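>>> A predicted structure for the sequence below; I have some questions about it.
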Amino acid sequence: MSDTQTLIENRPPSVAALFLERVAATPDAEAYRYPVPSPSGEGPDDWKTLSWGQAAERVHAIAAGLIQLGVRPEERVALASSTRIEWILADLGIMCAGAATTTVYPQTNAEESAFILADSESRVLIAEDAAQLAKAREKRAELPELAHVVVVDAAGVERTAEEGDWLLTLDELESRGAAHLQKHPELIKERVGAITKDQLATLIYTSGTTGRPKGVRLPHDNWSYMAKATAATGLIHGDDVQYLWLPLAHVFGKVLTSGQIEVGHVTAVDGRVDKIIENLPVVQPTYMAAVPRIFEKVYNGVAAKARAGGAAKYKIFQWAAGIAREYAKVTQDNFRRTGTASAPFGLTTKHKAADRLVFAKIREAFGGRLRACVSGSAALAPDIGYFFAGAGIHILEGYGLTESSAASFVNPGEAYRTGTVGKPLPGTEVRIADDGEVLLRGPGIMQGYHGLPEKTAEVLEPDGWFHTGDIGELSPDGYLRITDRKKDLIKTSGGKYVAPAEVEGQFKAVCPYVSNILVHGADRNFCTALIALDEEAILGWAKENGLEGKSYAEVVAAPATVALIELYVTELNQGLQRWQTIKKFRLLPRDLDVEHGEMTPSLKLKRPVVEREFGHLIDEMYAGTREA
C-alpha cells in the first residue's frame, strides 16, 4: 500500500477532528485573512488575520453556544449567508458540536428558504443579516422546529419583546458558549471524539431546474476523505495563500475549506464578486478556485480593452492570443509524450515577445503569484483554457457533483490537459456505462437524498455506483473528458445528436462579447441559439460604433449589434458539423442571472427556465419552418 493510500485509509472520522489536530499542530500560524470595510465605505478595506488558535477560540465558543441552546448530535443548524469568515467559523462550530450544517444560498427567496428549513428540520438558523432574518420572520409560523435565529451582522436588527430568546446575535451566542466552556472545559473534545464517520455533517440542497430542491446527505467521512485526497494530489501546499470567494453554500466552495485544514495554508475569504479584480493584487494568491464564467469575463475584458486601444493594439492582442493557444497546445502535447513542457525555438521566441507585450500584464492582474487556478461547476471552453495556459495562468479543470462532495476529478499539476477534467482523486473509482454515462464510486459519494429513498435509488446502486447524469470519455491513461449532460443532449428531427455545451463553449472562445448562450434544437430540423451579451464589453463596443449613450437593451436591439454577432456565429459555424450549425439566433434584451432563476448560484445555466422565459423568441426562429 502506498503512503497516499495509507494516509487516506487511516483518515480520522471527521474534519472536526482534523481541525483540532491542525490547531494543536500550528496554533500560532496564520489561518485566515478577511476584509473589514472602512467605516466611511470609501477607500480600501482593512484586512485582518486570524491564527489557527484564534479561529479555534471562536469555533469552540460557537459550538458550545449551540450545545447550550440544546442542539444535539446530527441535528441541523442552517447557515444562510454569503461567503465570509463567519461562515467558515460557524460551519466548523456546527461540526465541532456534532451537529450538521444545512446550507442556504443567500439569494434563495423566503418560500424556498422555508421549504429547506422545514425539510431539513433545522433547529437553529444562523442568518447573515437583517435581510436573511426577514425571511425567517416572514415564515416563522410555518417553522415550528426552528427554535432560534442567530444573526451575524446585527446592523439594523431590532428584537421584538415576543421574540425574546428566539433571536440572538452571533456575539451573544459566542459569549454564552465561552461561559459554558468555563464550566465544561472538555466539552468540545468530548463532542468531537464522539463523532462517527457515518454521522451526518452537511445537508446541501441542489438547486434543481424543476420541482423542489433535494437535500444531499453528506456524512463527516466525505469531508475527511476530501481533505486527505485533495492534499494527496499535491496541488495544495502548506505555504499557499488561497483566495476564497466562491459561495460556501455550494459544495465546490465547501470542499476548499477541508483541504486547507489538512495542509494548514492561509485562506483569504471574501465572497463579494464585485471585489475580485480589486482584491487579487492585495491578496496575491498562489491558487484560487473559480467557475468558468469568471475566466470568460476576464478574457472578454482583456479583449475589449485591447479593442478600445485602437486597431494596432487589438491586432497585437489577437496575435498574442493565437501564440498563447499554440504554445499551450504544443507544450502540453510534448509534456504528455516526453515529460518536458518544451516548444520549438521559433515558437518560444514569439511567446517571449507576446509575454512582454500582453501576458505579463494579465498575470499581474491576478496578483503576480498565481501558481494555478482550479475551475469547476461547468465546462470551460478549451480555447479559453489554452489562452490562459499560454499566458501562464494554469487553469486546472476539475469535476464533481454535490452528490460526490464536489471533487471527484482534478487535473494533475504540470501534467494537466486542457479540455479534460483530469484524473480521479485517490480512492475514487470511475467507469463509463454502455450509453456513455459517467459512474462514480468511492468515499466521497453521498449517503442519499434526505427523506427521498426512491430518488436515491434512481441514481445510487446497491453496490455503491453513482449515476452522474453526465456523458464522458476516458483516455487510455485515465483522463476524463465530459461531453455533456445526459439529459441535455439534443436529438434533431433528422436523428443527429448535438452536445449543446460543446457548441456553446466554442462560441464563448470565438466571441469576446458573449455572456451566456443557449443552443436549442431538440426535435427540430436545425439548431438555433439565444445569446446574452456581456454588458461591459458590448457597451464599450457601442461607444466606438455610434451607439454611445444607448441602454444595454437598445444596444442589443440595434441592427449593427446583430450584424456584429452574426459575424461570430458565421465563424463558429465554419468549425462545426453541418447538423451542429446555428441557423438562426436572437439576442436577449438582458443577461441571464440568478435573480430571475435562469442561473444556479454556481452560475450554471438552467435550460428549461431559459427556454420557458424566452420561448417566444425560440418559436419566432422556427416560425414558417415545417415543424412550426
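Everything's here; your move. Model, not experiment: these values are computed from the prediction. Numbering: from 1, shown residues only.

>>> alpha carbons only for contacts and neighbour counts from here, please
Will do.

>>> so residue 445 touches residue 407, yeah?
No - Residue 445 is beyond contact range of residue 407, at 10.2 Å (criterion: C-alpha atoms under 8 Å).

>>> what's the longest strand seen in the chain in contact with?
In the chain, with assignment by DSSP state E, the single longest strand is strand 466-474. Contact with strand 466-474 is made by 401, 432, 436-441, 445, 459-460, 480-487, as judged by C-alpha atoms under 8 Å, 6 or more residues apart in numbering.

>>> let's bring in a second model and compare:
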Amino acid sequence: MNIVNFIAENARKFPLKPAIGFKKQNEWSELNWRDFQVMVAKTAGALQSVGVCEGDTVGIYSDNSAEWIVFDLAVLSLGAVTVPIYSTNTEQQAEYIIKDSELKIILVGDQQQYDAVYRISERLDALQLIVASKKKIWIKPEKSVFLEDFIKDSSEQITVCERSDEDLATLIYTSGTTGVPKGVMLTHGNFHKCIEAHFEFFKFKNFQDQTSMAFLPLSHVFERSWTLLSLYGGAKVYFLENTKLIASALQEVRPTMMCAVPRFYQKIYAAVNEMVKEGSPLKRKIFNWSLQVGTQVSNLRSNAQEVPLPVRLKFAIADKLVFGKIKMKMGGKLWFMPCGGASLSPEVTQFFDAMGIHITVGYGLTETTATLTAFPFTGYEHGSAGKVLGDTQIKIGANDEILAKGSGIMKGYYKKPQETQEVFTADGWFRTGDAGRFDEQGNLFITDRIKDLMKTSNGKYITPQPIENLLSNDQYITQAMVVAEGRPFVSALIIPNFDALREQIAKMNIHFTSWEDILNSESVKDFYHQKLEQIQKSLPGFEKVKKFTLMPFEFEVSTGEITPTLKVKRNVVLKKYEELIERMYAH
C-alpha cells in the first residue's frame, strides 16, 4: 500500500483535530486533518498537471517547514519519488544530486536555495520547474512559480496511486563521512513495515494525543521516518524552520515527543552539571539527593517493577525542587525522546531517565530506514543501543561487524550496482560498517565505526567515539575530534563552548580581544589541561588525550567538516588541519 494512505484514514477519524503546526507571522498556526488532506491533494494535483507521473523524481531543497511535508506527501501520493537535499548543501552538492537523480521539479525554501537552483537549471536542461515555498523569495518568472500560485486552481480530490512494498518512495543521498554521496533507495514497504514495527515494539497508549516537533532536518532519514510515524499514528507535528530558535520553540509548542542527536542532550547535561557545581552546598546536596531518588525510580521502572509509595512521594518532592525546573526549560511535557546519529554516554541517558524523560537510544542507518534496534520502555541497558525491532535480524560478522537483514533494508544505491554489491554479503546480509556485540539479554552494544578504529604506533587500538563523548559531555567543550592512527599517543582538536568560556575568562580577569588570542593564552590552555585531567581520570593511560589544540571556531556543515547530523568527517578534518595536528607531535 502507498505509505500516504494514513492521511485519508486520519482525516476520516479526526477531521477537526490539528495535524500539523507551523509559524505564520511569528505566531504558531495549525492545520486540521481535513484541511491537511486537502492541501496534500491540491499539491499532488498541481504536480500531476505539470506532468509528474509515477516513478518520476521530485526534489525538496529546504529547511523544515509545513510546505516540506505537504510537498513530500503529495509526491508520494502520485507514486513519484521524493529526493530531499539538505538545506545546508552547497550549490555543487545540490547540483550533483539534481543531476544524478534526474530531477525535473524541485521545491526550494529560501532565497539562497532558489538562486543556487536557478543557476543549476541554466546548466541542466532536465530541470524544468522551481517551486518557491514562500512569497518572500524573489523569483524569475521563467521556470519558477510560487507554491501558493502553483496549487491555487488545483482540485481538492486526488486518487492516491497504488504502490507495492517494492515500489520506490524516496532517494536519500547519504551525506557520508567519506566519498561521493550515494542515493539510498527506500521503498513504500521499507517505511510502512518500519512504522508498524515501532508501534508493535513500543505499544504506545493514546498516541493520537501526543505532540512532536520536527527539529532535526527532514532531509535525514531519522526525522523523516519519525515525522511520518507520528503523523501515521495521528499525533500532531510542529515544524521548526529555524533550529536556532529551539529554546523558545520548546516553551511555545511544549511537545511531548521529539527526536534529537546526542549533542542536544550533552549540552543540557553539561549546563546542568556546571550550574550545580557553582551552586551553594545546600543546592548541591538537594540536587544529589534528587538524582539519587530519580535513579532509584528509573531503575525500578526499567526493570518493570512497581515503584513503592514512599519512593513515589520522594520523587514528587525531587521533581518539585529540581527536575521540574529543568524540564520546564524544555517545555515541561517531554517524556519520550528518540536519539540516534551517534553514540551517547550512559551518564547522559541515566540523568534524563532519572528526571522522567525516556531517551530512547536507537541504532540504524539511512540504508536501514533508520531504526534497527532501540531501548524498549523496560529492560533496557544504559550504554547499549537497545534491542532488535520488528522482523530485523542482526548477527555479528568478521571483525565484529554488525550485519543486518529485514524489511527496513534498502533496495540498493541508485544507479550504483557495484557499490550496492559491496555492502551486501553473498547471502544477502547488509554490512553496516559498524562493529558491535550483544550481551546475554539481547542488548546491542556499538563498539565503533570499523573504519574509525585507530591503531597507535605502539600497537594499541583506540575507539574514538567514547573518548570524544566523554570530552563533549563537559560544559566547556562543544566538539572534539580524537587523532591517534599511527601516532605515538592520542591527541585531539577541541572546540570550546564559547559562551561558557566567555564567562570563565571574565572570572579569570582576562580581557577579551579575539578567540585566537584567548585560546593561545597560557592560562586558558592550563584551564583546559586541568579540565582534561579531571575528565579523563577513569581512562587507561593509552586512551588519554595527551596533547590538544583549541580551535577558534566550530566545525561547520557548510565547510564540509561535519555531516548535517553533526558527525565529524574525519578524513576532511585530518587533511584540512594537517599542519596543526603535526605540530602536536613535533616535540
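Nice, I can see it. For clarity, every value in this text was computed on a predicted model and none was experimentally measured.

>>> residue range for the helix or strand just after the longest strand of the first structure in the second structure?
The helix or strand immediately downstream of strand 466-474 of the first structure is strand 480-485, counting by DSSP states H and E. The counterpart of strand 480-485 of the first structure in the second structure, using TM-score structural alignment, spans residues 444-449.

>>> chain center to that stretch, what's the gap?
Between the centre of stretch 444-449 of the second structure and the centre of its chain there are 18 Å (C-alpha atoms, centre = their mean, to the nearest Å).

>>> Next: stretch 181-188 of the first structure.
Remark: stretch 181-188 of the first structure is offset 37 Å from the chain centroid, using C-alpha atoms, centre = their mean.

>>> now stretch 506-524 of the first structure
21 Å.

>>> how long is it end to end?
21 Å (C-alpha to C-alpha, to the nearest Å).

>>> can you pull the buried residues of that stretch?
Residues 506-522, 524 are the ones in stretch 506-524 of the first structure that count as buried (16 or more other C-alpha atoms under 10 Å).

>>> Filter the residues you listed down to just the ones in helices.
Using DSSP state H, the members of these that fall in helices are 506-510.

>>> Taking the residues you listed, tell me the two that lie furthest apart.
Spatially, the most separated pair among these is 506 and 510, at 6.4 Å (C-alpha to C-alpha).

>>> Now do the shared contacts for those two.
By C-alpha under 8 Å, 6+ apart, residue 506 of the first structure and residue 510 have these common neighbours: residue 572.

>>> Would you mind listing the buried residues in stretch 444-463 of the first structure?
The neighbour-count check on stretch 444-463 of the first structure (16+ other C-alpha under 10 Å) flags 444-450, 456, 459-460 as buried.

>>> tell me the SS of residue 191 of the first structure?
helix (DSSP: H, G, I helix; E, B strand; the rest coil).

>>> should've said residue 501 of the second structure
Three-state call for residue 501 of the second structure (three-state DSSP): helix.

>>> picking up where we left off before, what is the orientation angle of the longest strand of the first structure with strand 480-485?
120 degrees (axes from the mean of the first three to the mean of the last three C-alpha atoms, to 10 degrees).

>>> Strand 466-474 of the first structure: which residues count as buried?
Neighbour counts over strand 466-474 of the first structure (16+ other C-alpha under 10 Å) mark 466-474 as buried.

>>> hmm, which two among the buried residues of stretch 444-463 of the first structure are most spread apart?
Spatial extent of those (C-alpha to C-alpha) is set by the pair 444 and 450 at 16.6 Å.

>>> quick one: contacts of the longest helix along the second structure?
As assigned by DSSP H, the longest helix anywhere in the second structure is helix 281-302. With contact meaning C-alpha under 8 Å, 6+ apart, helix 281-302 of the second structure is reached by 276-277, 306-307, 311-312, 314-315, 318-319, 321-323, 350-351, 353-356, 377-380.

>>> distance of residue 528 of the first structure from residue 620 of the first structure?
In terms of C-alpha to C-alpha, residue 528 of the first structure sits 11 Å off from residue 620 of the first structure.

>>> How about residue 110 of the first structure?
Applying C-alpha to C-alpha to residue 110 of the first structure and residue 620 of the first structure gives a distance of 35 Å.

>>> and residue 370 of the first structure, what is it in contact with?
Residue 370 of the first structure is in contact with 284-287, 363, 393, counting by C-alpha under 8 Å, 6+ apart.

>>> again, only this time at 6 Å
By C-alpha atoms under 6 Å, 6 or more residues apart in numbering, the contact list for residue 370 of the first structure reads 285-287.

>>> aligned partner of it in the second structure?
Applying TM-score structural alignment, one finds that residue 370 of the first structure aligns to residue 334 in the second structure.

>>> What is the three-state secondary structure of that match?
Recorded secondary structure, residue 334 of the second structure: coil (three-state DSSP).

>>> Which residue is the nearest non-sequential neighbour of it?
Among residues not flanking residue 334 of the second structure along the chain, residue 256 sits closest, at 4.0 Å (C-alpha to C-alpha, 6 or more residues apart in numbering).

>>> So what's the residue count around that neighbour?
Counted by other C-alpha atoms under 10 Å, the residues lying close to residue 256 of the second structure total 20.

>>> Next: the one 4 residues further on.
Residue 260 of the second structure has 19 neighbours, counted by other C-alpha under 10 Å.
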